[in-house]
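A.B. asks: Dropping a prediction and its sequence here:
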Amino acid sequence: MSAPTPQALLIIDVQQALFDPPPFEASAVIERINALAERFRAQGLPVFLIQHQSAQGVLQAGSPGWAFAEGLQTRPSDTVIAKTTPDSYLRTPLESALRETGVDHVAVCGYASEFCVDTTVRRSAALGFEVTLVADAHTTHDKPHAGGAQIRAHENATLPSISSFGPRIRALPAAELTL
């Protein structure tokens, strides 16, 4: 039996301004993320908190809206990565931090399912990382064309269908993720 793949947890944009008003299943998603983060930490696996910031507005660095969402449990051992686009890797140290820790598998959760989560899942696979989309630990707000539940279901169904990057993308509920 081979050794388990070194994994990291990427928690994307769970920030106060993005959770006020709450997106689909906000409280349950934060609870699942917290439980999953504790499992990673207990195994000595890295947890990355990815935080969107802008030059102005509700996500301006240091503003109340930019802060992590109420209820999200962070630890000093977590690595915080600031980003300015939906891609958690673009102009950030995320890829080098993952490579330095020997990670080749990322579990992705957070906000927004169809933007930052989707983009980061795709980019992770393009960079050669195996990806698990934590199927019940990402969320978004209802949109005119589809509700948050439909959008999440769409992402969970379509992202694992992408095989052209090479590494596997799968969608699993938090409780089924093996570390």
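C.D. replies: Received the coordinates, thanks. Keep in mind it's a predicted model, so treat the numbers as computed, not measured.

A.B. asks: hey, let's count contacts and neighbours off CA atoms from now on
C.D. replies: Will do.

A.B. asks: Can you tell me the element residue 151 falls in?
C.D. replies: helix 148-158 (DSSP states H and E).

A.B. asks: If you count neighbours, what's buried in that helix?
C.D. replies: Of the residues in helix 148-158, 148-149, 151-152, 155-156 count as buried by neighbour count, 16 or more other CA atoms under 10 Å.

A.B. asks: Can you name every helix or strand that that helix contacts?
C.D. replies: strand 130-139 (3 or more CA pairs under 8 Å, 6 or more residues apart in numbering; DSSP states H and E).

A.B. asks: what angle sits between the strand it packs on and helix 148-158?
C.D. replies: Counting by axes from the mean of the first three to the mean of the last three CA atoms, to 10 degrees, strand 130-139 points 170 degrees away from the direction of helix 148-158.

A.B. asks: From the contact counts, what lies against strand 130-139?
C.D. replies: Looks like strand 130-139 contacts helix 26-42, strand 105-111, helix 118-126, helix 148-158, strand 169-172 (3+ CA pairs under 8 Å, 6+ apart).

A.B. asks: mind running it again at 6 Å?
C.D. replies: strand 105-111, strand 169-172 (3 or more CA pairs under 6 Å, 6 or more residues apart in numbering; DSSP states H and E).

A.B. asks: what's next to stretch 123-137, contact-wise?
C.D. replies: The contact list for stretch 123-137 (CA atoms under 6 Å, 6 or more residues apart in numbering) reads 29, 32, 104-109, 156, 165, 167-174.

A.B. asks: same question, stretch 92-111
C.D. replies: Residues contacting stretch 92-111 (CA under 6 Å, 6+ apart): 6-14, 129-134, 137-140.

A.B. asks: Below is structure B, check it against A:
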Amino acid sequence: MPLIGKERLVENVNALIDHFHKEHLPIVFIKKVRYGELSQKLHRNTNDLTVTKMQMNTFKAPDFKILLFEHDFAEFVVVGLMSNACVQATCKGALAENFPVTLISDAHDSVLKPMQNIWNKKLENVGVTTMITKEYIEK
């Protein structure tokens, strides 16, 4: 999905990336096969992790499962595209693996505008914590 008109989304995601880098927290960038490359606008560092997946739920990706064993992840923060597909599937995948998960409610998007708010509410109802970028960074 092109990021045309998604400047605010990229700003919020980059604010979170910068925060994670500053706090020395791990970042895992996820690419879905046949859905293009990660945006060059993202503030990526060479030591950030990258996983390629086939399915919407990142927790089903064999490379991601390896990362789970290699790193001591205590919780997950989810941002990205598409609210109604990969974002919701990955949030549910984290819950299914008994990880706490926070969805940054203003740092995910879809081609259909209502999907962001719809999935913020649906995921909150199943146990995902939601908060806006500023709130997460300031906590």
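C.D. replies: Now that the structure is in, tell me what you want to look at. As the structure is a prediction and not an experimental result, all values here were calculated from the model.

A.B. asks: Please report how far the counterpart of residue 158 of the first structure in the second structure lies from residue 60 of the second structure.
C.D. replies: Residue 158 of the first structure maps onto residue 122 of the second structure when the alignment is built from TM-score structural alignment. Counting by CA to CA, to the nearest Å, the gap from residue 122 of the second structure to residue 60 of the second structure is 21 Å.

A.B. asks: Give the burial count for residue 92 of the second structure, as a bare number.
C.D. replies: Residues lying near residue 92 of the second structure (other CA atoms under 10 Å) number 21.

A.B. asks: Nearest spatial neighbour of the aligned residue in the first structure for it, chain-adjacent residues omitted?
C.D. replies: Counting by TM-score structural alignment, residue 92 of the second structure lines up with residue 122 in the first structure. Nearest residue to residue 122 of the first structure, sequence neighbours excluded (CA to CA, 6 or more residues apart in numbering): residue 159, at 7.7 Å.

A.B. asks: Counterpart of residue 80 of the second structure over in the first structure?
C.D. replies: So residue 80 of the second structure corresponds to residue 110, using TM-score structural alignment.

A.B. asks: which residues are contacting stretch 114-122 of the first structure?
C.D. replies: 86-88.

A.B. asks: quick one: terminal-to-terminal distance for stretch 55-70 of the second structure?
C.D. replies: Span of stretch 55-70 of the second structure from end to end, CA to CA: 21 Å.

A.B. asks: now do stretch 40-51 of the second structure
C.D. replies: Stretch 40-51 of the second structure has its terminal residues 16 Å apart, counting by CA to CA.

A.B. asks: Same question for stretch 18-30 of the second structure.
C.D. replies: For stretch 18-30 of the second structure, the end-to-end distance is 17 Å (CA to CA).

A.B. asks: how near is residue 82 of the first structure to residue 20 of the first structure?
C.D. replies: 20 Å.

A.B. asks: between those two, who's got more neighbours?
C.D. replies: Per other CA under 10 Å, whichever of residue 82 of the first structure and residue 20 has more neighbours is residue 82, with 19 against 12.

A.B. asks: before we move on, back to that, contacting residues around the helix holding residue 151 of the first structure?
C.D. replies: 24, 113, 135, 140-142, 171.

A.B. asks: In the first structure, what sits opposite residue 48 of the second structure in the alignment?
C.D. replies: So residue 48 of the second structure corresponds to residue 78, using TM-score structural alignment.

A.B. asks: What is the neighbour count of the closest residue to its match other than its chain neighbours?
C.D. replies: Closest residue in space to residue 78 of the first structure, ignoring its immediate chain neighbours: residue 47 at 5.2 Å, by CA to CA, 6+ apart. Counted with other CA under 10 Å, residues neighbouring residue 47 of the first structure total 24.

A.B. asks: Which residues are in contact with residue 47 of the first structure?
C.D. replies: Counting by CA under 6 Å, 6+ apart, residue 47 of the first structure has contacts 8-9, 78.

A.B. asks: And the residue nearest to the spatial centre of the first structure, how far from residue 87 of the first structure?
C.D. replies: Nearest residue to the geometric centre of the first structure (CA atoms, centre = their mean): residue 109, 3.1 Å. Per CA to CA, residue 109 of the first structure is found 13 Å from residue 87 of the first structure.
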